[in-house]
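Colleague: Structure for the following, please:
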Amino acid sequence: MSESGSHNDVSENLPGEHGARGSEPAVKSDPFANPGLPPHEYRRQDIDERSAKHSERIVAGLYTLSMLGTIAFIACFVIFDIDKYVYIFPFGHVSALNFSLGLTLSVALLGIGVGSVHWARTLMSDEEIVDERHRADADDELRENIRQQWITGAKESGFGRRRLIRSTLYGALALVPLSSIVILRDLGPLPRNSLAHTLWSKGKVLINSNTNMPLRPEDVAVGSLTFGQPQGLSEADEDFQDQIAKSAVMIVRLKPEDIQDKREADWGHEGIVVFSKICTHVGCPISLYEQQTHHVLCPCHQSTFDLSDGARVIFGPAGHPLPQLRIGVNADGNLVALGDFSSPVGPAYWERP
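Modeller: Purely as a prediction, here's the structure:
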C-alpha cells in the first residue's frame, strides 16, 4: 500500500498527460515573438533643467578647449624650431615641434568629438523609434517624412535655443581648419629663398661627380656629357641631398660654330657650356644626351631642351629653359664658375618672373 501510494503522489506532480487529474497541458511560449520596446527611461537632464544647463556648460567647455587647442597648435608651430628635441617619458628624445603639434591638434579634434558625443547623449532626444524596413528607392511620402524628421531632430537637439553650445561649436569648427593651413607652411622653405640661390659662386671649381677631381678644359671632349658639382660639396655633408638637388650640373662641349645663342657662347669657354641638370618641369634629373642634335631629354616626362640654343624647350611640358652657369678658367687651369645660375633652378613657381 505504501509503495502504491507513493507512486500516485509522484505521478500527480508530473506535467502533461501524467500531471494532476483534471489539469490542462502546459503551453510553450513563442521564442521568436517580438518583445517590443522597453519602457522609455528619462534622463536627469530631461526632467531637471539645472542638470541640462550643467551638461550644456560641459559641452561648451569642451568646444572651448578645442579652440584653445587650435590656438596652441599655431603657437607651437611658431615657437618651436624644427631641429629642437626634448626628452618625453616614455618616448625618449622626440622632436619638440612634432610632439607639440600632435598633442595640440589631438586636443582640438578631441574637444569637438567628445563635446558632440556628450551633447547627443545628454541633451538631444533619445526616444526609441521603430522604423519598418522599406525599399531602397524613396517616394515623395518618404522624402517628406525624412524632412519632417530632420526638422523635428533639429528642434529636439536644442541647437536653436542653446546659444552657448551653438556659439562655441561654431568657434571650434572655424578654428580647426587653421591647423591645416598653418601646416602648409611647413612643406618647405619658400621657393624664392631655396631655389633662387645655390652653392655656385664666383671662383667655385667644377668637380667631376664621378671622379671627384677638378675639371680642366682638356678633360671635356667634343660631344661628351659630364656631370659636375661645386667644389667643397661632399656626400658626408648633412645637407648634401638638398644642395646637390639644386647645384648638379651637366657639362657639354660643342663646336663653337654650332652654338646659336650669343649669350650662351659668351657664358661658356671654348665651346664648353654648363647647364643645370634639374628639369624645369617637376625637377627630375636630366641624363639623356643626343650628341648629333645637341638635345637633352628628361626621362620623366620627355621634356627636351636644345643645348645649342640656350637650352630652350623644344618639346614636352617644361615651361622654362635650363638655367646656364657662366664659367671660366682659373690660374690653375681648372674650370670655375663666375657666379650663380642665370635664373632659379628647377620647376616654375608663383614668385618666378
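Colleague: can we go C-alpha only for contacts and neighbour counts from here?
Modeller: Will do.
Colleague: what's near enough to touch residue 315?
Modeller: 302-305 (C-alpha atoms under 8 Å, 6 or more residues apart in numbering).
Colleague: What ranges does this protein have for its strands?
Modeller: Secondary structure of the chain, counting by DSSP state E: strands at 85-88, 92-95, 206-208, 225-230, 249-253, 272-276, 288-290, 295-297, 304-306, 312-315, 324-329, 335-341.
Colleague: List the buried residues of the second one.
Modeller: Okay, so that is strand 92-95. residue 95 (16 or more other C-alpha atoms under 10 Å).
Colleague: again, but for the fourth one
Modeller: Neighbour-count burial for strand 225-230 flags 225-230 (criterion: 16+ other C-alpha under 10 Å).
Colleague: Dump those to CSV, plus distance to residue 66.
Modeller: Converted to CSV, the buried residues of strand 225-230 look like this (distance: C-alpha to C-alpha, whole Å):
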residue, distance to residue 66
225, 58
226, 57
227, 53
228, 53
229, 50
230, 50
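Colleague: Residue 333 against residue 216, yeah?
Modeller: Yes: counting by C-alpha atoms under 8 Å, residue 216 is a contact partner of residue 333 at 6.2 Å.
Colleague: Would you mind telling me which of these two has the busier surroundings?
Modeller: residue 216 (18 against 13; other C-alpha atoms under 10 Å).
Colleague: got a list of what the more buried one touches?
Modeller: If you count contacts by C-alpha under 8 Å, 6+ apart, residue 216 has them with 333-335.
Colleague: Same question for residue 277.
Modeller: Residues near residue 277 by C-alpha under 8 Å, 6+ apart: 248-250, 285-287, 322.
Colleague: ok, for it, nearest residue in space, not its chain neighbours?
Modeller: In this structure, residue 277 finds its nearest non-sequential neighbour in residue 249, 4.7 Å apart by C-alpha to C-alpha, 6 or more residues apart in numbering.
Colleague: That neighbour and residue 225 touch, don't they?
Modeller: No: look at residue 249 against residue 225 with C-alpha under 8 Å: they stay out of range, at 10.3 Å.
Colleague: how much space is there between residue 56 and residue 161?
Modeller: 11 Å (C-alpha to C-alpha, to the nearest Å).
Colleague: Name the residue in the two with the higher neighbour count.
Modeller: Taking neighbours as other C-alpha under 10 Å, residue 56 and residue 161 compare with residue 56 leading, 21 against 11.
Colleague: Here is the second sequence; please produce its structure so I can put it next to the first one:
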Amino acid sequence: MSDELDQLTDAEPIKDPGLPAHQHRPTDVDPAQELRAERQITGMFTVASLLLIGFCVAYIMIDKDQTFLGWSAMNFTLGATLGGALLLMGVGIIQWAKKLMGDDEMVELRHPAASTAEERAATLEDLNAGINESGFGRRPLIRRSLFLSMSFLALPTVIMLRDMGPLPYGHKNTVWKKGMRVVNDVAGTPIKPSDLQVGQLVNAEPAIMYEKDKDGEAVLHGTELLQEKSKAAVIVVRMKPEAITPSKGRENWGIDGILCYSKICTHVGCPISLWEQQTHHLLCPCHQSTFDLADNGKVVFGPAHRPLPQLPLALDSEGYLIAVSDFPEVVGPSYPELARDQKRLDDKS
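Modeller: Reported below is the predicted structural model:
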C-alpha cells in the first residue's frame, strides 16, 4: 500500500488534459489592433479624469435646490459624473487585462503549504515576468493615463469633506442676545427662579424659537431653526449660592444660585446633561469629560480642554430668566487653535 502511494505521489501530471489549442487574440497578432486598444483604454482613463473634474465643478457651482426633470440637479450630476468615472476606469482596466496583458496558459503543481527557498525565488521571478507581460513598464501612455485618473479620483473625496460639518473652530455667535428669555426646551415655557429647586437641572433653549415677526410669521423655521437650536442649547442648574466660586467679572452672572451653561461639550460637541448635584459636576456621556459648574464650568476630568461656555443671566420685568448677552466664549468643540486662543484670553484677563 505504501509503495502505491509513493508511485501516485511521484507520478507526473497529465501532459494534455484535453484543452483546445490556444488561440491568439487579435491584439497579439495585429499591431494596428494593439495600438487601437491602447488608445481606447487611454481615452477611457482620460475621460474618467475629466468626469472627476466635472464632479468637483458641479459640487461647487450647482445650487442644491436646482432641479432637472423633476430630480435634484446636483444629485443627478454628481451621480452621473462620479459613476461614469468609476465605470470608465473599471472598463479600461478590464480591457487592458483582456486585450493587452499576457494571455499564456500556465500549469501549477500542488505543493506543501511551506514553500522552499527555491520555490519562493521562482514565484518572485513569475511575478516579475507577469509585470513585464502586462506591459505596465512598456506602455507609458496607458500607465500615465491610469495614474492621472486615479489621482483625480481623490478630488471628490477632498471636496466632499466640506459636507462633514462646519469648519473646526466652533460657533462664534449664537442666537442668544440681550433680553432674550430662557425657556424650557420641551414645553417652551419661560423659567422663573421659583420654578427651580436647589440641585435641579433643566434643559433649555432661547425664546427665539417662538418669536414672531411683524407679520406673525416665525422668525426661524425648518432646517435653519433646528441648526440654531442645536448651537444655542443650554442647561440651567441651581445650587446653593455659597457653593459657587465665580471668577472675576462673573459675580453677577447667576440669579440666587442659578447658572446657565452651554449644553455642547467642548471636546467634540456631544450634548451633555448628566448632572451630579452633590459634586456640582456635569459629565459628558461620550468621552467622560467632567466640568465643575460651581467653578465656572472648568474641566476637572477627561479629554476636554476648555471650560463650558457660561451664559450670563438676569431677570426681566416679569421675573423670568433672560440672557444678558450672547456667550462670551466660542461655543463648540475644542481644537488646538481654539484652545490656544482661549488660553491667551484667560491669561490676559
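Colleague: about what we covered before: which among the buried residues of strand 225-230 of the first structure gets closest to residue 262 of the first structure?
Modeller: residue 225 (21.1 Å; C-alpha to C-alpha).
Colleague: In contact with that closest one: list those residues for me.
Modeller: Residue 225 of the first structure sits next to 250-253, 289 when contact means C-alpha under 8 Å, 6+ apart.
Colleague: Farthest-apart pair in those, please.
Modeller: Top of the distance list for those (C-alpha to C-alpha): 253 and 289, 11.9 Å.
Colleague: Those two: who's more crowded?
Modeller: Per other C-alpha under 10 Å, whichever of residue 253 of the first structure and residue 289 has more neighbours is residue 253, with 23 against 19.
Colleague: which ones are touching the more buried one?
Modeller: Residues in contact with residue 253 of the first structure, defined by C-alpha under 8 Å, 6+ apart, are 220-225, 271-273.
Colleague: can you do 10 Å?
Modeller: By C-alpha atoms under 10 Å, 6 or more residues apart in numbering, the residues touching residue 253 of the first structure are 217, 220-226, 268-274, 294, 307-308.
Colleague: That one maps to what in the second structure?
Modeller: In the second structure, residue 253 of the first structure lines up with residue 238, judged by TM-score structural alignment.
Colleague: so what sits against both of residue 249 and residue 225 of the first structure?
Modeller: Joint contacts of residue 249 of the first structure and residue 225 (C-alpha under 10 Å, 6+ apart) are residue 274.
Colleague: Just the closest of the contacts of residue 277 of the first structure to residue 125 of the first structure, please.
Modeller: The nearest one, if we look at the contacts of residue 277 of the first structure relative to residue 125 of the first structure and count by C-alpha to C-alpha, is residue 285, at 62.2 Å.
Colleague: The closest one and residue 302 touch, don't they?
Modeller: No: in terms of C-alpha atoms under 10 Å, residue 285 of the first structure does not count as a neighbour of residue 302; the distance is 11.6 Å.
Colleague: Give me the more crowded residue out of those two.
Modeller: A side-by-side neighbour count of residue 285 of the first structure and residue 302, using other C-alpha under 10 Å, places residue 285 first with 19 against 16.
Colleague: Can you tell me the closest non-neighbouring residue to the aligned residue in the second structure for the more buried one?
Modeller: Using TM-score structural alignment, the equivalent of residue 285 of the first structure in the second structure is residue 271. Spatially, and ignoring its direct neighbours in sequence, residue 271 of the second structure is nearest to residue 264 (5.0 Å; C-alpha to C-alpha, 6+ apart).
Colleague: could you check the distance from that neighbour over to residue 187 of the second structure?
Modeller: For residue 264 of the second structure, the distance to residue 187 of the second structure - C-alpha to C-alpha - is 21 Å.
Colleague: now the helices for the stretch 151-300 of the first structure?
Modeller: For the stretch 151-300 of the first structure, the helices defined by DSSP state H, counting those that start in this stretch cover 163-175, 177-184, 191-194, 240-247, 262-267.
Colleague: As TSV, these with mean neighbour count and distance to residue 94 of the first structure would be great.
Modeller: Listed next are the helices of the stretch 151-300 of the first structure as TSV, based on neighbours: other C-alpha atoms under 10 Å; distance: least, C-alpha to C-alpha, whole Å:
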stretch	mean neighbour count	distance to residue 94 of the first structure
helix 163-175	17	27
helix 177-184	13	19
helix 191-194	14	27
helix 240-247	17	23
helix 262-267	17	49
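Colleague: Would you mind putting those helices into a markdown table with distance to residue 42 of the first structure alongside?
Modeller: Formatted as a markdown table, the helices of the stretch 151-300 of the first structure follow (distance: least, C-alpha to C-alpha, whole Å):
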| stretch | distance to residue 42 of the first structure |
| --- | --- |
| helix 163-175 | 22 |
| helix 177-184 | 37 |
| helix 191-194 | 61 |
| helix 240-247 | 65 |
| helix 262-267 | 85 |
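Colleague: Residue 75 of the first structure: which of the ones you listed is closest?
Modeller: Among those, the nearest to residue 75 of the first structure by C-alpha to C-alpha is helix 177-184 (10.2 Å).
Colleague: so that closest one aligns onto which residues of the second structure?
Modeller: Under TM-score structural alignment, the match for helix 177-184 of the first structure is residues 154-161.
Colleague: and the matching stretch, how far from the chain's centre?
Modeller: In terms of C-alpha atoms, centre = their mean, to the nearest Å, the centre of stretch 154-161 of the second structure is set 11 Å apart from its chain centre.
Colleague: Other residues contacting it?
Modeller: Counting by C-alpha under 10 Å, 6+ apart, 49, 52-57, 59-60, 78, 82 sit against stretch 154-161 of the second structure.
Colleague: redo that, cut-off 8 Å
Modeller: Stretch 154-161 of the second structure is contacted from outside by 52-53, 55-56, 59, using C-alpha under 8 Å, 6+ apart.
Colleague: Of these, which is the nearest to residue 107 of the second structure?
Modeller: Residue 107 of the second structure lies nearest to residue 52 out of the contacts of stretch 154-161 of the second structure, by C-alpha to C-alpha, at 41.4 Å.
Colleague: Give the equivalent position in the first structure for the closest one.
Modeller: Per TM-score structural alignment, residue 52 of the second structure is aligned with residue 70.
Colleague: repeat for residue 107 of the second structure
Modeller: The alignment partner of residue 107 of the second structure in the first structure, by TM-score structural alignment, is residue 130.
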